[in-house]
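Q: I'd like to go over a predicted model; first the sequence, then the structure.
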Amino acid sequence: MTDFGTNLVAMVTPMEPGGALSEPGLTRLVEHLLATGCDGIVVGGTTGESPTLTDAESAGLVGAVAAQAGNRARVIAGVGTHDTATSIRRAREAEAAGADALLLVCPYYSRPTQDGVLAHCLAVADATELPVMLYDVPARTGVAMAPSTLIELAGHPRIRAVKDAKGDLFEAMTVLSRTSLAYYCGIDGLNLPYLACGAAGLVSVVANVAADRTAELIRAVRRGDLGSARAINDSLLPLTDTLMRSGTGAANAKAALVELGIIPSASVRLPLVEAKTAVPA
């Protein structure tokens, strides 16, 4: 867990109207996340609109967040793409920019076999000295990481965690029982059951606006206070429903952050479109 933290946020990428990156928005957002209890910041992941970021923008964001966070939080750089060579290049650039760890999504669009998934992940893990969190999200990639693949990848000394957005709790418990991989819930609606099943922490979109409450949820489960954990989870359900089930998480989270006065604009890059109404937080 020290590789990645426990209360991780899938950070949005603040942008100005028209799509340029917002440096003031980024600075205010990072301070907000640190102040509300994030000990891990995922930069350039799905919620950060990674497919629209250039290599230079991705590395620049990692460097800026790492410099600002210092030793207050781990910085995990999203480097996965559909192309192994590009993913390796982004991993090396993230390492040079100051990332503490990498988030590596299953390669998308090409729909590789499990042998291809395995070879891709091993190649990226071999490319730097950073610890790797695998990102299993078949709804976006079209390919799931099979349990046998995860178990084999766990043998690599730098592959140490999984962000699970698959939602199969039995499979997660099975892999947990057979490996030393740390599991992180990547579906905000399932944070409580994943923690109860032994997840090390969360990679949360909702934490952009409610990291204090996701931190409380983690603490309650860890001390075995499931009554309090359920109450905290219940308090988060309306926000989770609004952010994650009524449109695009990235756009909705930006709208909520504007409502809170954290970032100046809810702008996103196409093909995403800005949330039409402000999201209450």
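A: Right, received. Where do you want to start?
Q: going forward, measure contacts and count neighbours with C-alpha atoms only.
A: Fine.
Q: next up, the contacts around S180.
A: Going by CA atoms under 8 Å, 6 or more residues apart in numbering, S180 touches A154, R160.
Q: what does the one 3 residues further on give?
A: With contact taken as CA under 8 Å, 6+ apart, Y183 is in contact with A161, V162, K163, D164, A172, L176, G198, A199, A200, G201.
Q: how does it look with 6 Å?
A: For Y183, the contacting residues are A161, V162, A199, A200, by CA atoms under 6 Å, 6 or more residues apart in numbering.
Q: format those as JSON lines; extra columns: secondary structure and neighbour count.
A: JSON lines is the format used below for the contacts of Y183 (DSSP: H, G, I helix; E, B strand; the rest coil; neighbours: other CA atoms under 10 Å):
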{"residue": "A161", "secondary structure": "strand", "neighbour count": "23"}
{"residue": "V162", "secondary structure": "strand", "neighbour count": "26"}
{"residue": "A199", "secondary structure": "coil", "neighbour count": "24"}
{"residue": "A200", "secondary structure": "coil", "neighbour count": "22"}
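Q: let's bring in a second one:
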Amino acid sequence: MASPTGTSDAPFGRALTAMVTPFTSDGAVDYEGVQRIAAYLVDEQRNDGLVVSGTTGESPTTSDEEKDRILRAVVEAVGDRATVVAGAGTNDTRHSVELARAAERAGAHGLLVVTPYYNKPPQEGLVRHFTAVADATGLPVMLYDIPGRAATPITTESLFRLAEHPRITAVKDAKGDLFAGSQVMAGTDLVFYSGDDLLNLPWLSVGAVGYVSVVGHVVGPDLVAMCDMYRTGDVAGALETHRRLLPVVSAIMTRTQGAIMVKAALTLVGQDGGYVRPPLVDATREQIAALREDLITGGLKLVD
């Protein structure tokens, strides 16, 4: 299925949020909540793309059947007006291929494939893993480079090799090496998306086309405005927005696991993000109190 918001220079759109998965108090997936949040993120938070079943979506603790139902629910809710990217990466190549094929059948517009985690494959193993997943479907692939979680970075040399694959088109970078990313962008056709809300503006400054955000759950319009200002030459305006959002980014992304805090933030702005699933734990009262103050400082309007 063709992406409704992708362009030749930004194949997955520009403003993407890595969407939470809402769970009920007894740990079940709230599929109505999935559709409600997807619509909110697109219609109110101005995202032109959603990443489904990423880490923020708590993919390590959802089954393949749940992933399929979550993806189908999102495609049904917003697939005609936003790019829906399915998380299909695991540390097992065969399993990743199965998830990729299931995502294609469910109507995803693209795939997010994370570096295999924990088993620490060599670079040749990474290249073969990503190639196998890209070969498995007709969908475009966004590689997810996040050594802080996966333990292994994708080297510049490996990215040059992977860029030769016709369906590997983008990188979500949470490695934070702007120089290495600049080298890859200068020498290949791969497009980069910031995968770290702390570095959204710096990544734009070296050529990234957009971002895959977590804080986009609650400050989506601000991030879109920042990106638009930078791209049209209003660097001072983009910098002002970047600095105003620092308390929000710090509160959600630096104090505990991001899914925990962004679900709490959704509640504070009047949206039901649901519960987290173990081994995650819901935010404490103290964390929520500090979060409230930082969201207000960042300019958000909260519910009582």
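A: Looks like it arrived, so ask away. Everything numeric here is computed off the predicted structure, so don't read it as measured data.
Q: so what's the residue count around the residue in structure 2 that T47 of structure 1 lines up against?
A: Aligned counterpart of T47 of structure 1 in structure 2: T56 (TM-score structural alignment). By other CA atoms under 10 Å, the residues close to T56 of structure 2 number 22.
Q: circling back to that earlier point, so which of the contacts of Y183 of structure 1 comes closest to T6 of structure 1?
A: A200 (6.2 Å; CA to CA).
Q: need the counterpart of that closest one in structure 2.
A: Alignment note (TM-score structural alignment): A200 of structure 1 maps to V209 of structure 2.
Q: so P153 of structure 2 is in which element?
A: P153 of structure 2 is part of no helix or strand when elements are defined by DSSP states H and E.
Q: could you check how far it is from D26 of structure 2?
A: As defined by CA to CA, to the nearest Å, P153 of structure 2 lies at a distance of 37 Å from D26 of structure 2.
Q: between those two, who's got more neighbours?
A: P153 (21 against 8).
Q: follow-up on the earlier one: give me the element the match of T47 of structure 1 is part of.
A: Secondary structure (DSSP H and E) places T56 of structure 2 outside all helices and strands.
Q: check contacts around it.
A: So T56 of structure 2 contacts V20, A259 (CA under 6 Å, 6+ apart).
Q: tabulate the contacts of Y183 of structure 1 (a markdown table), appending distance to T113 of structure 1.
A: Below are the contacts of Y183 of structure 1 laid out as a markdown table (distance: CA to CA, whole Å):
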| residue | distance to T113 of structure 1 |
| --- | --- |
| A161 | 21 |
| V162 | 19 |
| A199 | 27 |
| A200 | 29 |
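Q: between the residues you listed, which is nearest E93 of structure 1?
A: Nearest to E93 of structure 1 among the contacts of Y183 of structure 1, counting by CA to CA, is A161 at 20.9 Å.
Q: tell me which residue of structure 2 matches up with that closest one.
A: So, by TM-score structural alignment, A161 of structure 1 is matched to A170.
Q: so that match sits against D145, correct?
A: No. If you go by CA atoms under 6 Å, A170 of structure 2 and D145 don't touch, sitting 10.6 Å apart.
Q: how far away is H120 of structure 1 from S180 of structure 1?
A: Distance, H120 of structure 1 to S180 of structure 1, by CA to CA: 21 Å.
Q: over to L169 of structure 1?
A: From L169 of structure 1 over to S180 of structure 1 (counting by CA to CA), the distance is 17 Å.
Q: likewise for L103 of structure 1?
A: The value you get for L103 of structure 1 to S180 of structure 1, if CA to CA is used, is 17 Å.
Q: all strands of the stretch 151-300 of structure 2, in order?
A: Taking DSSP state E, counting those that start in this stretch as the criterion, the stretch 151-300 of structure 2 carries its strands at 168-173, 191-194, 210-213.
Q: from the rest of the structure, what touches the longest one?
A: Outside of strand 168-173 of structure 2, the residues within contact range by CA under 6 Å, 6+ apart are P140, V141, M142, L143, Y144, D145, L190, V191, F192, Y193, S194, G195.
Q: aligned partner of the fourth one in structure 1?
A: Which is L143 of structure 2. Using TM-score structural alignment as the criterion, L143 of structure 2 maps onto L134 of structure 1.
Q: and its match, that one's in a helix?
A: No. L134 of structure 1 is assigned strand when assessed by DSSP: H, G, I helix; E, B strand; the rest coil, not a helix.
Q: got a list of what it touches?
A: L103, L104, V105, V162, K163.
Q: sorry, back to before: if I look at the match of A200 of structure 1, how far off is T62 of structure 2?
A: In terms of CA to CA, V209 of structure 2 sits 30 Å off from T62 of structure 2.
Q: repeat that for T131 of structure 2.
A: Distance from T131 of structure 2 to T62 of structure 2, by CA to CA: 25 Å.
Q: can you count the residues close to the aligned residue in structure 1 for T115 of structure 2?
A: Using TM-score structural alignment, the partner of T115 of structure 2 in structure 1 is C106. Neighbour count for C106 of structure 1, taken as other CA under 10 Å: 27.
Q: got it, and S63 of structure 2?
A: S63 of structure 2 has 10 nearby residues by other CA under 10 Å.
Q: just to revisit the earlier point, how about the match of A200 of structure 1, what does it touch?
A: By CA under 6 Å, 6+ apart, the neighbours of V209 of structure 2 are Y193.
Q: make it 7 Å
A: By CA atoms under 7 Å, 6 or more residues apart in numbering, the contact set of V209 of structure 2 is A10, R14, V191, F192, Y193.
Q: G48 is in contact with T13 of structure 1, correct?
A: Yes. Applying CA atoms under 7 Å, one finds T13 of structure 1 in contact with G48, separated by 4.8 Å.
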